[in-house]
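Student: Everything below, folded, please.
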Amino acid sequence: MVGVVYSLLILPNWAQAEQLPLSFSISDSLSMPLVGLDNGVANEGVLYELETRLAKQVNRKALLVTLPRPRIYRLLRRGKIDVHCYASKGWMKAYDAQYAWSVPIMVQRDFLIARASQTTVKAPPIGALVGTVNGYVYTSLTHRFASGQLIRDDARTQEQVINKLKAQRYDYAVTNEMSFNWYKKTKHSEQQLQKLQMIQQSEISCMVRKGPDIPTQEILSAIKTMVTNGDVEGIIAQYR
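Tutor: All right, here's what the predicted structure looks like:
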């Protein structure tokens, strides 16, 4: 046993670091096609594919940790997460000191949606309930929510938001375009939902922790390569 411990101690730093997994945070509010969860464990979806491939690119194992969004934010503030791959600078400005930003991996478009039967609807009236995801930042609606012009009705996941809209729990909801299209395709809801207007567009990137124990620049370079050689677009295309 002593000999084994001694052997580990004399390994160069890079060899020891190779064995450490990269921790990736995944919000439990996300749903397909961004991520599929089985009993809280990610096993499919765009982020699952992206993060497991990224870890292989830098010769690490991927440790995918599913947590509530507010807890992810707390851990990011403490520098306890290595990589967070579903972020926009517009949402996450407070973390720039501890994390480096990758090139954008996709563009997310968020839409105000309604049921297709609401044929005369164009925009929610003052005081209307709007289905939203708990903890998610809608920058273009922040003032209207804060002033009471619109009222957030939070659900845990994006899919739950859309389900509540279909069940007429409210007349308006916000969803990203990718989730909206996936829901219509998999739930055969092509004629039941409609987009009213795009409310915001965000470049989505990965945040990579800065620290001597993590190959920050190597990870950033790997992400850039995956974007430029079409790997990321190929992953996304599987789920359109």
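Student: switch to C-alpha atoms for all contacts and neighbour counts from now on
Tutor: OK.
Student: Please report the distance of the residue nearest the centre of the chain from residue 213.
Tutor: By CA atoms, centre = their mean, the chain has its centre lying nearest to residue 86, at 3.3 Å. Noted for residue 86: a distance of 22 Å to residue 213, by CA to CA, to the nearest Å.
Student: What strand or helix carries the residue nearest to the centre of the chain?
Tutor: Following DSSP states H and E, one finds residue 86 within strand 83-87.
Student: From the contact counts, what lies against that strand?
Tutor: Judged by 3 or more CA pairs under 8 Å, 6 or more residues apart in numbering; DSSP states H and E, the packing partners of strand 83-87 are strand 22-27, helix 46-57, strand 193-209.
Student: among the ones you listed, which is the most enclosed?
Tutor: Mean neighbour counts were taken over the helices and strands packed on strand 83-87 using mean count of other CA atoms under 10 Å, and the top value, a mean of 23, falls to strand 22-27.
Student: That strand versus helix 46-57: what angle between them?
Tutor: If you take axes from the mean of the first three to the mean of the last three CA atoms, to 10 degrees, strand 22-27 sits at 170 degrees to helix 46-57.
Student: Just the residues contacting strand 22-27, thanks.
Tutor: Contacts with strand 22-27, where a contact means CA atoms under 8 Å, 6 or more residues apart in numbering, come from 51, 55, 60-69, 72, 81-85.
Student: next up, for comparison:
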Amino acid sequence: MRILTVALLLFATLANAEPRTLRFSVVDSWAMPLARIENGRLTGGILFELFTATAQKVGLQPEFRILPRARVDQAQLKRSIDLRCYVAPAWTDRQFPEYRWSVPLLVQRDLLVSKTSMPGDLERLPKQTIGTVLGYHYPRLQPLLESGQLARDDARNQELVLRKLQAGRYRYAISNQFALDWFNHDLPDSQRLRGVEVVEETALACQVLDAPDLPTESILDALATLKDSGEIERILANYR
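Tutor: Predicted structure coming up:
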């Protein structure tokens, strides 16, 4: 009788437990077209579609955890997120042995951007301020900052950087191609911002928690399938 009681209590506990979700980190300063964040919730954008498609492929409900950029590392250390995406090894200061890297999923092209089509050469710019995103690391820009040739003017996200450039706060900014295309989409050609030089190209992937209660291998396979099938490229095409 005692064994039956214990078994029933265990069954009741399992029955009442919330189903396992697939927990994605979402940086609160991401902007369109990467992510639309409304009232503290991820509701759209490239990464919303990628996350949703990944969760569907492994049969789990996606859960989006909105975090300040500085707290994503801490979330990984606590294993409170399952996937950290839109990241590259060069962008992380720590090693996370409990997480496995996916295949590269897309490439981010960072551009030197101006209001005109004037030629651009980052290393030859005269001393000035340049528009950047708060918390972003730009390896090619770093020696120019350290020498004092250039100074950063940080904004909270990429859209704000481009708006400040458009308003004439500085002559140049650094923007990824996705954000620039989105910003220019509905503008007449005369008002569009111009990419004048490729600063860097970075292959981006996801880090996936390797845990007993998570189908890690299936998640990695799902991400690879989304890439190989062309689904990620189709998602990106919706935002160009």
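Student: Need the TM-score between these chains.
Tutor: Here the TM-score for the pair of chains, by TM-score structural alignment, normalised by the length of the first structure, is 0.87; 233 aligned residues with a CA RMSD of 2.4 Å.
Student: hmm, which of the contacts of strand 22-27 of the first structure are the buried ones?
Tutor: Listed as buried from the contacts of strand 22-27 of the first structure are 51, 55, 60-66, 68-69, 72, 81-85; burial here means 16 or more other CA atoms under 10 Å.
Student: Hmm, residue 44 of the second structure is touching residue 30, no?
Tutor: No: using CA atoms under 8 Å, residue 44 of the second structure is not in contact with residue 30; the gap is 11.4 Å.
Student: what is in contact with the two at once?
Tutor: Residues touching both residue 44 of the second structure and residue 30 (CA under 8 Å, 6+ apart): 36, 37.
Student: For the second structure, just list every one of the helices.
Tutor: 2-16, 46-58, 72-77, 142-147, 158-166, 177-184, 216-228, 231-237 (DSSP state H).
Student: and residue 108 of the second structure, which of those is closest to it?
Tutor: Among those, the nearest to residue 108 of the second structure by CA to CA is helix 177-184 (7.0 Å).
Student: Show me the contact partners of the closest one.
Tutor: With contact meaning CA under 8 Å, 6+ apart, helix 177-184 of the second structure is reached by 32-34, 108-111, 158-159, 162, 192-193, 239-240.
Student: can you list those in TSV and add distance to residue 176 of the second structure?
Tutor: Conversion of those to TSV gives the following (distance: CA to CA, whole Å):
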residue	distance to residue 176 of the second structure
32	12
33	11
34	11
108	6
109	5
110	4
111	6
158	8
159	10
162	10
192	15
193	12
239	13
240	12
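Student: Just the buried residues out of the residues you listed, in ChimeraX syntax.
Tutor: Typed into ChimeraX, the line below selects the buried ones among the contacts of helix 177-184 of the second structure, using 16+ other CA under 10 Å:
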select :32,33,34,110,111,158,159,162,192,193,239
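Student: who's in contact with residue 89 of the second structure?
Tutor: Contacts of residue 89 of the second structure by CA under 8 Å, 6+ apart: none found.
Student: next one: residue 235 of the first structure
Tutor: Contacts of residue 235 of the first structure by CA under 8 Å, 6+ apart are 46, 49, 50.
Student: Mind doing that once more with 10 Å?
Tutor: 45, 46, 47, 48, 49, 50 (CA atoms under 10 Å, 6 or more residues apart in numbering).
Student: Turn the residues you listed into CSV, columns for distance to residue 226 of the first structure.
Tutor: Shown next, in CSV, are these (distance: CA to CA, whole Å):
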residue, distance to residue 226 of the first structure
45, 16
46, 13
47, 13
48, 14
49, 12
50, 9
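Student: Translate residue 135 of the second structure into the numbering of the first structure.
Tutor: Structural alignment (TM-score structural alignment) places residue 135 of the second structure against residue 135 in the first structure.
Student: corresponding residues in the second structure for the strand holding residue 86 of the first structure?
Tutor: Under TM-score structural alignment, the match for strand 83-87 of the first structure is residues 83-87.
Student: That stretch against the first structure, how far on average?
Tutor: Compared with the first structure after the fit, stretch 83-87 of the second structure shows a mean deviation of 0.7 Å (mean CA distance after the TM-score superposition for the first structure).
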